[in-house]
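**Student:** What shape does this take:
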Amino acid sequence: MSRSGSETAAVIGAGITGITTAYNLARHGHDVTVFDRHPYAAMETSFANGGQLSASNAEVWNSWGTVLKGLKWMVSPGAPLLVNPRPSWHMLSWMAQFVAAIPRHEDNTITTARLAIEARGHLRRMAAEEGIDFDAENRGILHFYATRKEFEAAARVTALLAKGGLERRAVTPAEIRSIEPALQGETYGGLYTPSDFIGDIHKFTNGLALACARRGVAMRFSTEVLSAEADEPGVALVVRSTEPRLMAEAA
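**Tutor:** Reported below is the predicted structural model:
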């Protein structure tokens, strides 16, 4: 039964997105239940990644430059991103929407930068309020470029990020070596964002999951959601346990 004046909510998935959602719903007085098929939080995508909390990467991908890169990558075996050329209605409609958004590249990048800055602030607030140590390193994030063409293209993006409220400044090769002495090789120039930082997503998500439990969130681990159907009172979930069955040893 929900508390007076509150709503009940089910959050499916105990990764960074699900746990932050559950935490903020609980802070606003809602009754929340989190479902995850694993025995602990953050056991899939949020188990490990690059750890960047970087608003400086807020540029959206919808541009003709990305389209050209995608076409080149389709025939490159070592490409960082591959697109399956087999046509399907889903892929064709997705590509059409991708191209249709290209004229809004500037506005969408500015909006995304604002959202990224806000998200960073919320993450810091949650970590401070709940005393979560997630190995944050507040050293900023450096982007460096080998050619003038690459640097000037990134500088144009910097102007858009500035409209979204992000400070990112140009640095010389000498400043690059000062910021990151381990970096080897020749560089034309770089861009440095002092407000960006890094941290351990697994430790943060687990720490926030514990905070959710303290705030009364029901944590249904080892529980897989098989289906969700809307009905008159709300949404009905069909779930099953994923706990391994223990076999008794034969006498």
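**Student:** CA atoms for contacts and neighbours, from now on please.
**Tutor:** OK.
**Student:** neighbours around Cys212, how many?
**Tutor:** Neighbour count of Cys212, defined by other C-alpha atoms under 10 Å: 25.
**Student:** Now do the contacts for it.
**Tutor:** For Cys212, the contact set (C-alpha atoms under 8 Å, 6 or more residues apart in numbering) comprises Ile19, Ala22, Tyr23, Ala26.
**Student:** Could you export these as TSV, including neighbour count and secondary structure?
**Tutor:** Output for those, formatted as TSV (neighbours: other C-alpha atoms under 10 Å; DSSP: H, G, I helix; E, B strand; the rest coil):
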residue	neighbour count	secondary structure
Ile19	26	helix
Ala22	29	helix
Tyr23	22	helix
Ala26	21	helix
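**Student:** Tabulate these in JSON lines, adding columns for distance to Arg156.
**Tutor:** Formatted as JSON lines, the contacts of Cys212 follow (distance: C-alpha to C-alpha, whole Å):
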{"residue": "Ile19", "distance to Arg156": "35"}
{"residue": "Ala22", "distance to Arg156": "38"}
{"residue": "Tyr23", "distance to Arg156": "37"}
{"residue": "Ala26", "distance to Arg156": "41"}
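**Student:** wait, which of the residues you listed is closest to Glu130?
**Tutor:** For the contacts of Cys212, the minimum distance to Glu130 (C-alpha to C-alpha) is 10.8 Å, reached by Tyr23.
**Student:** Identify the residue nearest that closest one in space, chain neighbours excluded?
**Tutor:** Cys212 (5.4 Å; C-alpha to C-alpha, 6 or more residues apart in numbering).
**Student:** any idea which helix or strand comes after the helix or strand hosting the one you found?
**Tutor:** Per DSSP states H and E: Cys212 is located in helix 201-214. Note on helix 201-214: by DSSP H and E, the next helix or strand toward the C-terminus is strand 218-220.
**Student:** buried set for the helix or strand that comes right after that next one?
**Tutor:** Moving toward the C-terminus from strand 218-220, the next helix or strand (DSSP H and E) is strand 223-230. Using 16 or more other C-alpha atoms under 10 Å as the test for burial, strand 223-230 gives Thr223, Glu224, Val225.
**Student:** so which of the residues you listed comes closest to Trp94?
**Tutor:** Out of the buried residues of strand 223-230, the member with the shortest distance to Trp94 (by C-alpha to C-alpha) is Val225, at 27.1 Å.
**Student:** helices or strands up against the host helix or strand of Leu142?
**Tutor:** Element membership of Leu142 [criterion: DSSP H and E] is strand 141-145. With contacts taken as 3 or more C-alpha pairs under 8 Å, 6 or more residues apart in numbering; DSSP states H and E, strand 141-145 sits against helix 173-179, strand 189-193.
**Student:** Second chain to compare with the first, below:
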Amino acid sequence: MSDQSRPYRTAAVIPAAGRGVRLGPGAPKALRALSGTPMLIHAVRAMAASRAVSLVVVVAPPEGAPEVKNLLDAHALPERTDYLVVPGGESRQESVRLGLDALPDDVDCVLVHDAARPLVPVDTVDAVVEAVRDGALAVVPALPLADTVKRVEPRPAGEPEPVVATPERALLRAVQTPQGFDRETLLRAHETVTEDVTDDASMVEQLGLQVVVVPGHEEAFKVTRPLDLVLAEAVLARRRANDGF
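**Tutor:** You can find the predicted model right below:
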């Protein structure tokens, strides 16, 4: 089948190899329960909810791939979406690269999604995929900032930090995931960029290529601290009440 006639295929990579120390001791963050279901399962379902996503690759803790595979097997996932589990690396960047290495050759668009963002709505996922399909090399969902931001001169912990500048808030965005990429562009970024990596989009920026923003969603927040778990439980309770989710 020629490139022109074959279907456009999208896959999602979910790096879930981190420990999540800010949530305290216990299971890795991605395996913490949210309304009785591990956050990772919520994140996989969020990606699979998009009809554009035909494959989800979960990058597990290096020694925990069998456990994560069993976990996915035990939970209902959309039948139209396949999934793979691969062992991760020592860093998030290495884990994403291992996920990319597991993708079939016919994948055109790659989504990279945080397992700790379990509640991203499907409309946000679809908006990212559509922007990549329309020609963007790298796409991030993002929200305007509600708070004023200060740039400071760092000091040792506990010491007052002098304010250096107040960036114009209207020009700033808080970035979420899934971040979407033209597959070859993301592969090139991972082969080229090794320093100053804050997210995958920043790697593409370092190649001198344009990253574009689409509207994010307030429910795509990152579950990092115990208070975030309380908020996530509240969102799920509202969804169940309103939508039977």
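**Student:** Report the TM-score for the pair.
**Tutor:** The TM-score (TM-score structural alignment, normalised by the length of structure 2) is 0.25; 108 aligned residues with a C-alpha RMSD of 6.2 Å.
**Student:** Tell me the helix or strand right after the strand holding Leu142 of structure 1.
**Tutor:** Next along the chain from strand 141-145 of structure 1, counting by DSSP H and E, comes helix 148-163.
**Student:** sorry, back to before: run the angle between the strand holding Leu142 of structure 1 and helix 148-163 for me.
**Tutor:** 150 degrees (axes from the mean of the first three to the mean of the last three C-alpha atoms, to 10 degrees).
**Student:** Mind listing what's buried along strand 141-145 of structure 1?
**Tutor:** Neighbour counts over strand 141-145 of structure 1 (16+ other C-alpha under 10 Å) mark Ile141, Leu142, His143, Phe144, Tyr145 as buried.
**Student:** Check stretch 90-99 of structure 1 too.
**Tutor:** So, applying 16+ other C-alpha under 10 Å, stretch 90-99 of structure 1 has no buried residues.
**Student:** Then stretch 112-128 of structure 1?
**Tutor:** In stretch 112-128 of structure 1, counting by 16+ other C-alpha under 10 Å, buried: Thr112, Ala113, Arg114, Ala116, Ile117, Arg120, Met126, Ala127.
**Student:** Quickly find the element holding the first one.
**Tutor:** Following DSSP H and E, one finds Thr112 of structure 1 within helix 105-130.
**Student:** I'd like to know which elements that helix is packed against.
**Tutor:** Against helix 105-130 of structure 1 (3+ C-alpha pairs under 8 Å, 6+ apart) you get helix 148-163, helix 201-214.
**Student:** Distance to Phe151 of structure 1 for the buried residues of strand 141-145 of structure 1 - can I get that in JSON lines?
**Tutor:** Shown next, in JSON lines, are those (distance: C-alpha to C-alpha, whole Å):
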{"residue": "Ile141", "distance to Phe151 of structure 1": "16"}
{"residue": "Leu142", "distance to Phe151 of structure 1": "13"}
{"residue": "His143", "distance to Phe151 of structure 1": "9"}
{"residue": "Phe144", "distance to Phe151 of structure 1": "8"}
{"residue": "Tyr145", "distance to Phe151 of structure 1": "6"}
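**Student:** List just the nearest of these to Leu160 of structure 1.
**Tutor:** Using C-alpha to C-alpha, these come closest to Leu160 of structure 1 at His143, 16.0 Å.
**Student:** list the contacts for the closest one?
**Tutor:** So His143 of structure 1 contacts Gly190, Leu191, Tyr192 (C-alpha under 8 Å, 6+ apart).
**Student:** follow-up on the earlier one: of the buried residues of stretch 112-128 of structure 1, closest to Lys203 of structure 1?
**Tutor:** Closest to Lys203 of structure 1, out of all of the buried residues of stretch 112-128 of structure 1 and judged by C-alpha to C-alpha, is Ala127, at 10.7 Å.
**Student:** Could you check how far that closest one is from Val239 of structure 1?
**Tutor:** 31 Å (C-alpha to C-alpha, to the nearest Å).
**Student:** Next, please give the residue ranges for the helices of structure 2.
**Tutor:** Secondary structure of structure 2 (DSSP state H): helices at 39-48, 65-73, 92-101, 122-133, 183-192, 200-206, 226-243.
**Student:** ok and the fifth one relative to helix 92-101, angle-wise?
**Tutor:** Here helix 183-192 of structure 2 runs at 140 degrees with respect to helix 92-101, directions being taken by the same axes, to 10 degrees.
**Student:** just checking, what packs against helix 183-192 of structure 2?
**Tutor:** So helix 183-192 of structure 2, by 3+ C-alpha pairs under 8 Å, 6+ apart, packs with helix 92-101, helix 200-206.
**Student:** Val125 of structure 2: which of those is closest?
**Tutor:** Closest among these, once you apply C-alpha to C-alpha, is helix 200-206, at 15.8 Å.
**Student:** picking that back up, buried ones in the helix holding Cys212 of structure 1?
**Tutor:** 201-213.
**Student:** so can I have CSV of the residues you listed showing distance to Ile179 of structure 1?
**Tutor:** CSV is the format used below for the buried residues of helix 201-214 of structure 1 (distance: C-alpha to C-alpha, whole Å):
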residue, distance to Ile179 of structure 1
Ile201, 24
His202, 27
Lys203, 26
Phe204, 26
Thr205, 29
Asn206, 31
Gly207, 31
Leu208, 32
Ala209, 35
Leu210, 36
Ala211, 36
Cys212, 38
Ala213, 40
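**Student:** from these, which is closest to Val157 of structure 1?
**Tutor:** Nearest member of the buried residues of helix 201-214 of structure 1 to Val157 of structure 1, counting by C-alpha to C-alpha, is Ile201, at 26.8 Å.
**Student:** relative to helix 148-163, how tilted is the helix holding Thr112 of structure 1?
**Tutor:** Using the same axes, to 10 degrees: helix 105-130 of structure 1 against helix 148-163 is 60 degrees.
**Student:** Tell me how far Arg114 of structure 1 lies from Asp107 of structure 1.
**Tutor:** Applying C-alpha to C-alpha to Arg114 of structure 1 and Asp107 of structure 1 gives a distance of 11 Å.
**Student:** Output the helices and strands packed on helix 105-130 of structure 1 as CSV; include the columns distance to Gln97 of structure 1.
**Tutor:** Formatted as CSV, these follow (distance: least, C-alpha to C-alpha, whole Å):
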stretch, distance to Gln97 of structure 1
helix 148-163, 22
helix 201-214, 31
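**Student:** Of all the ones you listed, which one is nearest Ala9 of structure 1?
**Tutor:** Once these are compared by C-alpha to C-alpha, helix 201-214 is nearest, at 13.4 Å.
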